[in-house]
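**Q** could you look at this predicted model? Sequence included:
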Amino acid sequence: MRLLLSIALLLSFRVYAQDKNIAQFVIWEPKECMEQAFEKGYQLHLQWHIANSDLWDWYGWYFISGPRDGQLLDATVDHAWADFDQRLKPAEDAADNQLHVHPFAKLRAVIKMEKMASCGHNKGLQARFLRMITITAYPLTNAIKALDNVTKQLHADCFYTYKIVDGGNLHQLVLLLGYDSFSELGKDADITELLEKQAGFTLKGIESEILSFKKEMSRLHQ
């Protein structure tokens, strides 16, 4: 009986864990000459989450390459869809955001993604650098398998494969690769070549951007 109960609990835990695979990514563009005011306001908004005992983690990175250079990407990860129906004090959260963040930045995107694969933990999201590879491919199922083959050949300390499910191109995958130095990042510079060697899908486009983790623009429990 105890064995059956243990198996049932283990299975329920696995189902629960599998359901916690939705992430929300938000992109902010600080207004011209308001970068410092934006940072201060964003940090004040994070204090609102702390003061209200928010249980969610919030990660913050700045783009440091590509056309979005200087923009902030914030993210909360590992949620079930139902979590977004039960957000902490949504009206108060929105009001504080309007007060401290919106006057100093433009909201560029709100994107929800489903995690398809990862290194098994979130420590890599705090790596010094994240390389964001955005891939447009058909069919997605085969492209996900191809990415699985590619990530096994990379030098990144950790990786995360996401599929866009709302707020963007539904034929796009986002690969996040964590590195603590540019020398390590450079070892994976030829990721396009690795992808093109994979069969069974059509690679329509691939883009690379680098992000820098900002602890002061994050709110993490661990």
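**A** Perfect, I can see it now.
**Q** for the rest of this, base every contact and every neighbour count on C-alpha atoms.
**A** Will do.
**Q** helix, strand, or coil at C33?
**A** For C33, the secondary structure call by DSSP: H, G, I helix; E, B strand; the rest coil comes out as coil.
**Q** okay, now the one to match up with it:
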Amino acid sequence: MTWKQTLTVIALAAGLAGGPARAQTEQAAFLFTYDIDRGQQAAFEAGYAAHLDWHAAHHDALPWFGWSVTSGPRTGLFVDGTFGIPYAAMDTRPDPAGDGADMAARVLPYAKARAYSAYTLWPEPSTVRSLEDRRPTPELDAYDLSVAPGDVAAFEAALLASARAGKGRLGWTWYRLAGGGEVGSYLVLVPRRSWADLAGRPADLAGLIAAAHGPTPDASRAAALVRRVEVETWSYKPGLSRLP
């Protein structure tokens, strides 16, 4: 199965899980991760840029963002994704078979596909939507969170209560995992322009919630229910992105 075929399966599963009414209003995000073969960085980038030209020639309306992971255990991986689209847009993209064939010919000789995941934008706790607005920043800090399945309802209630209490200064965007990972997982993207933006940012999750929503007891309650948090930095690659 090619990565494009896998994408279709994830999109179908996410749409079925949400139900018809919810699927019509949700904004989806799809992320793909590649491990570039040693010594093949230049060839990979040339092939990927040529693949984006395939998208342009076929009038693909979906935005495609590209990043290199520049901090964390996955440093060196390439991440690409599309954001701010309805799930149904994956069903109507141009020539999926041709897309997969072009990807296999131009890109996959120089890299191994590692992961495919689908997410749903969670707007209530989010304070910015930079990717949905097609305004990527030079850097993103990507927080991968997981909550025990039995604690999801309590966690979300506490986080939403903190969001309703007010607004802080930290900009972030929340996504719920829809397919391709551990149940009870979330992705949180924090845009920044430089390393200097990290000065004064809290390192703990309760502090981050307070920085985004204001200090409340709910911030601590939500943070206490998170069983795992990992953070890495994604550096934006304009030459490996296409925002029609």
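**A** Nice, I can see it. The model shown is predicted, which means the values in this text are computed figures rather than measured ones.
**Q** span of stretch 181-192 of structure 1 from start to end?
**A** The first residue of stretch 181-192 of structure 1 is 20 Å away from its last residue (Cα to Cα, to the nearest Å).
**Q** do stretch 190-210 of structure 1 as well
**A** By Cα to Cα, the extent of stretch 190-210 of structure 1 from end to end equals 15 Å.
**Q** and it, what's buried?
**A** For stretch 190-210 of structure 1, a neighbour-count test (16 or more other Cα atoms under 10 Å) marks 191-192, 194-195, 198, 201, 203, 206, 208-210 as buried.
**Q** ok, which pair from those is furthest apart?
**A** F201 and I210 (25.6 Å; Cα to Cα).
**Q** secondary structure element for the equivalent of A97 of structure 2 over in structure 1?
**A** With TM-score structural alignment as the criterion, A97 of structure 2 lines up with A91 in structure 1. In the assignment (DSSP states H and E), A91 of structure 1 maps to helix 90-100.
**Q** for that helix, name the packing helices and strands.
**A** helix 35-51 (3 or more Cα pairs under 8 Å, 6 or more residues apart in numbering; DSSP states H and E).
**Q** the helix it packs on: average distance to aligned residues in structure 2?
**A** In the superposition with structure 2, the aligned residues lie an average of 0.6 Å away from helix 35-51 of structure 1, counting by mean Cα distance after the TM-score superposition for structure 1.
**Q** now do that helix: which range of structure 2 does it align onto?
**A** Using TM-score structural alignment, the residues of structure 2 aligned to helix 35-51 of structure 1 are 41-57.
**Q** chain center to the matching stretch: distance?
**A** With Cα atoms, centre = their mean, to the nearest Å as the basis, stretch 41-57 of structure 2 stands 21 Å off its chain's centre.
**Q** repeat for stretch 197-207 of structure 2
**A** 20 Å.
**Q** what's in contact with it?
**A** The set of residues external to stretch 197-207 of structure 2 that reach it, using Cα atoms under 8 Å, 6 or more residues apart in numbering, is 208, 211, 219-220, 222-223.
**Q** farthest pair within the residues you listed?
**A** Across the contacts of stretch 197-207 of structure 2, no pair lies farther apart than A211 and A222, at 13.8 Å, counting by Cα to Cα.
**Q** can you give me the helices for structure 1?
**A** Secondary structure of structure 1 (DSSP state H): helices located at 2-19, 35-51, 90-100, 140-151, 182-186, 191-196.
**Q** quick one, which of these gets closest to G66 of structure 1.
**A** In terms of Cα to Cα, the element of the helices of structure 1 nearest to G66 of structure 1 is helix 182-186, at 15.8 Å.
**Q** so where in structure 2 does the closest one end up aligned?
**A** Residue correspondence for helix 182-186 of structure 1 in structure 2, counting by TM-score structural alignment: residues 195-199.
**Q** with stretch 102-111 of structure 1 instead?
**A** Stretch 102-111 of structure 1 falls opposite residues 108-117 of structure 2 when the two are matched by TM-score structural alignment.
**Q** and that stretch, which residues are buried?
**A** By neighbour count with 16+ other Cα under 10 Å, stretch 108-117 of structure 2 contains the buried residues 108, 110-111, 116-117.
**Q** just give me how far that stretch sits from the chain centre.
**A** On the basis of Cα atoms, centre = their mean, stretch 108-117 of structure 2 is displaced by 16 Å from the centre of the chain it belongs to.
**Q** quick one: contacts of it?
**A** Contacts made with stretch 108-117 of structure 2 from outside it, assessed by Cα under 8 Å, 6+ apart, are listed as 3, 6-7, 10, 30-37, 40-41, 43-44, 177-181.
**Q** let's see it at 6 Å
**A** Contacts made with stretch 108-117 of structure 2 from outside it, assessed by Cα atoms under 6 Å, 6 or more residues apart in numbering, are listed as 30-37, 40, 44, 179-180.
**Q** before we move on, what about stretch 163-171 of structure 1?
**A** Contact with stretch 163-171 of structure 1 is made by 111-114, 136-137, 173, as judged by Cα under 6 Å, 6+ apart.
**Q** can you rerun that using 8 Å?
**A** By Cα under 8 Å, 6+ apart, the surrounding residues in contact with stretch 163-171 of structure 1 are 109-116, 136-140, 172-174.
**Q** so which of these is the most crowded?
**A** Neighbour count (other Cα atoms under 10 Å) singles out L173 as the most crowded of the contacts of stretch 163-171 of structure 1, with 26 neighbours.
**Q** out of the helices of structure 1, which is closest to L125 of structure 1?
**A** Ranking the helices of structure 1 by their distance to L125 of structure 1 (criterion: Cα to Cα) puts helix 182-186 first, at 14.6 Å.
**Q** post-alignment, that closest one versus structure 2, mean distance?
**A** Once fitted to structure 2, helix 182-186 of structure 1 is off its aligned match by 1.9 Å on average (mean Cα distance after the TM-score superposition for structure 1).
**Q** how about the strands in structure 2?
**A** If DSSP state E is used as the criterion, the strands of structure 2 fall at 28-36, 65-71, 78-85, 111-122, 139-147, 173-179, 185-192, 226-236.
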